[in-house]
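>>> Below is the structure, and that's it, no one-letter string:
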């Protein structure tokens, strides 16, 4: 955020050095916003971003409390001058260097509602710019920072890389191997406010492997042998229940194909739209995108076109596989969601992994229910 402001190169280097030097102290941000000039600078920075990005401006306005018209107050009686207050929580040398290195710039003209936003209402948005490890350190720094990090806005959007996912799933396996805890009681690094997050991105870890040497059963409980199954078990229990957009990457093809029908009507049953496709150039990995956006359901003709388009024809494979038979509307929805699958004869398979087959009867049995549910939601969303 600081790098986007029009500071001098020397000022930018100084600020970057100061911030990097203080990020080891998890309470740095919480203490920094106590300082008046720094608070003013952050407010100007937020207004500058809002003037450049309409979406960010709407985000700021959405999280700012409504301000009532100020009432006239009688001037207070003069008070006796007190002794100087205690030194500020942030180091004075640091604050002086911070002011000299990056003075508050002039923000561009924005809406009147952005003119005098209290920084206290924007603190979660400021914290949301921190990387996940810094957020975790900040949440354990002090009571004030704990209250700040208990707000969903401080974690929005939540991005878990493979290391963070390993830490989360391993800790959940240790504390709750049978999945009986409610998400509000999950141990750290999970937070109760994660159930309120709207945008969640998860990169799955690589699965744990069994150790070659003998290990006790108690030491193997924490092993995550199937990351997508473990994550979906937590999703079904209500973890990330408020997510409007969920992205999962690095999913093993064999494990996802074996359980896709079950998971679609289980952990992902509340998402009207879902797309499962190859993760980049790696044919052994999938990525999944699920969101709460109602969309038009595909027709039989569209399903037949998808099946014909994906039918494998390289290296004489069309002579080994039967051409697709009739495609129903429910099967068309399946092909629209699972973009790596095609229909051959009376079964579905991934052309890159032909050994795993899903009978079309199983697809129709599950997707008839799903299509009926989505059709009801689509009709309810239409304006009357």
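That came through fine. As the structure is a prediction and not an experimental result, all values here were calculated from the model.
>>> From here on, just use CA atoms for contacts and neighbour counts.
Fine.
>>> By residue count, which helix of the chain is the longest?
helix 360-381 (DSSP state H).
>>> Return the set of buried residues in it.
For helix 360-381, a neighbour-count test (16 or more other CA atoms under 10 Å) marks 360, 363-364, 366-367, 370-371, 374-375, 378 as buried.
>>> before we move on, what about stretch 323-333?
323-324, 327-333.
>>> Ok, stretch 284-298 next?
For stretch 284-298, burial by neighbour count (16+ other CA under 10 Å) applies to 285-291, 294, 297-298.
>>> what's the answer for stretch 122-139, then?
Those would be 122-128, 130, 132, 134-139, for stretch 122-139 by 16+ other CA under 10 Å.
>>> pretty sure residue 303 contacts residue 338?
No: taking contacts as CA atoms under 8 Å, residue 303 lies outside contact range of residue 338: 11.8 Å.
>>> More neighbours: which of those two?
residue 303 (24 against 20; other CA atoms under 10 Å).
>>> so which of the buried residues of stretch 323-333 would you say is closest to residue 238?
Nearest to residue 238 among these: residue 333, at 25.7 Å, using CA to CA.
>>> Pasting the second one now:
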């Protein structure tokens, strides 16, 4: 057969390829699990991927595995995110801070940051930035999380208002 063979296509970043195609080619995907994701890369890319390619998914969770150092990403389109309870997430955040890290007691957590902490199970906030329990020298600026998660929280709170009620403060007085 003299027909030319097709050239093999090199895909330098399979994760990006899959996530880019979710919106137009794989729009019916409702349950997505991707494992064996390089941890270094995901440490810096999760916020961007969550707020773009995974924006239509209600539940997203990123779990770190130490041996080998990889992540597993799970996204469920129609499931709600975990409840965003600011008091509860402050406790969770404190429990994630490694013992050798000096705790900054002025740390505050917004609703957007709380959702990020619910989704990225290795992250904790200390002071004005987020760090990763498995690599404390890697950080994510909190202003980036607040800016990028603004649209995600707005969309999810419309779809799943019951998950965000505990984060709001009532200003009404009892009758």
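Cool, the structure landed. Note that the structure is predicted; figures quoted are calculated from it, not measured.
>>> what range in structure 2 matches stretch 28-44 of structure 1?
Against structure 2, there is no aligned range for stretch 28-44 of structure 1 (TM-score structural alignment).
>>> For that stretch, measure first residue to last.
Using CA to CA, to the nearest Å, the end-to-end distance of stretch 28-44 of structure 1 comes to 19 Å.
>>> Name the residues of that stretch that are buried.
28-33, 37-44.
>>> Residue 250 of structure 1 sits in which helix or strand?
Assessed by DSSP states H and E, residue 250 of structure 1 sits inside strand 245-252.
>>> Between helix 360-381 and the following helix or strand past that strand, find me the angle.
Following strand 245-252 of structure 1 in sequence order, the next helix or strand is helix 253-264 (DSSP H and E). Interaxial angle, helix 253-264 of structure 1 versus helix 360-381 (axes from the mean of the first three to the mean of the last three CA atoms, to 10 degrees): 50 degrees.
>>> tell me, helix 253-264 of structure 1 lands on which residues of structure 2?
Against structure 2, helix 253-264 of structure 1 falls on residues 39-50 (TM-score structural alignment).
>>> between the buried residues of stretch 122-139 of structure 1, which is closest to residue 220 of structure 1?
Each of those was checked against residue 220 of structure 1 using CA to CA; the closest is residue 136, at 26.5 Å.
>>> helix, strand or coil for the closest one?
Assigned with DSSP: H, G, I helix; E, B strand; the rest coil, residue 136 of structure 1 falls in the helix class.
>>> Next: residue 343 of structure 1.
strand.
>>> That one pairs with which position in structure 2?
Aligned by TM-score structural alignment, residue 343 of structure 1 pairs with residue 125 of structure 2.
>>> Residue 91 of structure 2 maps to what in structure 1?
Under the alignment (TM-score structural alignment), residue 91 of structure 2 pairs with residue 305 of structure 1.
>>> Tell me the helices and strands packed up against the helix or strand its match falls within.
Residue 305 of structure 1 is part of helix 300-310, with elements assigned from DSSP H and E. Other helices and strands packing on helix 300-310 of structure 1, by 3 or more CA pairs under 8 Å, 6 or more residues apart in numbering; DSSP states H and E, are helix 329-337, strand 342-344.
>>> Relative to structure 1, what is the average displacement of stretch 33-44 of structure 2?
Stretch 33-44 of structure 2, aligned to structure 1 and superposed, deviates on average by 1.0 Å (mean CA distance after the TM-score superposition for structure 1).
>>> and that stretch, how far from the chain's centre?
12 Å (CA atoms, centre = their mean, to the nearest Å).
>>> Give me the distance between the two termini of it.
19 Å.
>>> Can you list the buried residues in that stretch?
Buried residues in stretch 33-44 of structure 2, defined by neighbour count with 16+ other CA under 10 Å: 37, 39, 42-43.
>>> Now tell me what touches that stretch from outside.
Contacting residues not belonging to stretch 33-44 of structure 2 are listed as 15, 64, 69-75, 132, 138-140 [CA atoms under 8 Å, 6 or more residues apart in numbering].
>>> Recalculate using a threshold of 6 Å.
For stretch 33-44 of structure 2, the surrounding residues in contact (CA atoms under 6 Å, 6 or more residues apart in numbering) are 69-74.
>>> Same question for stretch 12-20 of structure 2.
By CA under 6 Å, 6+ apart, the list of residues contacting stretch 12-20 of structure 2 from outside reads residue 53.
>>> residues in structure 1 aligned with it?
Mapped onto structure 1 using TM-score structural alignment, stretch 12-20 of structure 2 spans residues 225-233.
>>> Next, the buried residues of that stretch.
Using 16+ other CA under 10 Å as the test for burial, stretch 225-233 of structure 1 gives 226-233.
>>> out of those residues, which are inside strands?
Among the buried residues of stretch 225-233 of structure 1, no member is found in strands (DSSP state E).
>>> Quick one: those residues as a markdown table, columns for distance to residue 171 of structure 1 too.
What follows is these, written out as a markdown table (distance: CA to CA, whole Å):
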| residue | distance to residue 171 of structure 1 |
| --- | --- |
| 226 | 15 |
| 227 | 13 |
| 228 | 16 |
| 229 | 15 |
| 230 | 12 |
| 231 | 12 |
| 232 | 16 |
| 233 | 14 |
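>>> And these, which is closest to residue 100 of structure 1?
Each of these was scored against residue 100 of structure 1 by CA to CA, and residue 231 proved nearest at 47.8 Å.
>>> So the closest one versus residue 291 of structure 1, what's the distance?
Distance, residue 231 of structure 1 to residue 291 of structure 1, by CA to CA: 17 Å.
>>> Kindly report the same for residue 301 of structure 1.
Taking CA to CA, one finds residue 301 of structure 1 at 25 Å from residue 291 of structure 1.
>>> show me what contacts residue 53 of structure 2?
Contacts of residue 53 of structure 2 (CA under 6 Å, 6+ apart): residue 19.
>>> isn't there a helix covering residue 61 of structure 2?
No: under three-state DSSP, residue 61 of structure 2 sits outside any helix and is assigned strand.
>>> That'll do, ta.
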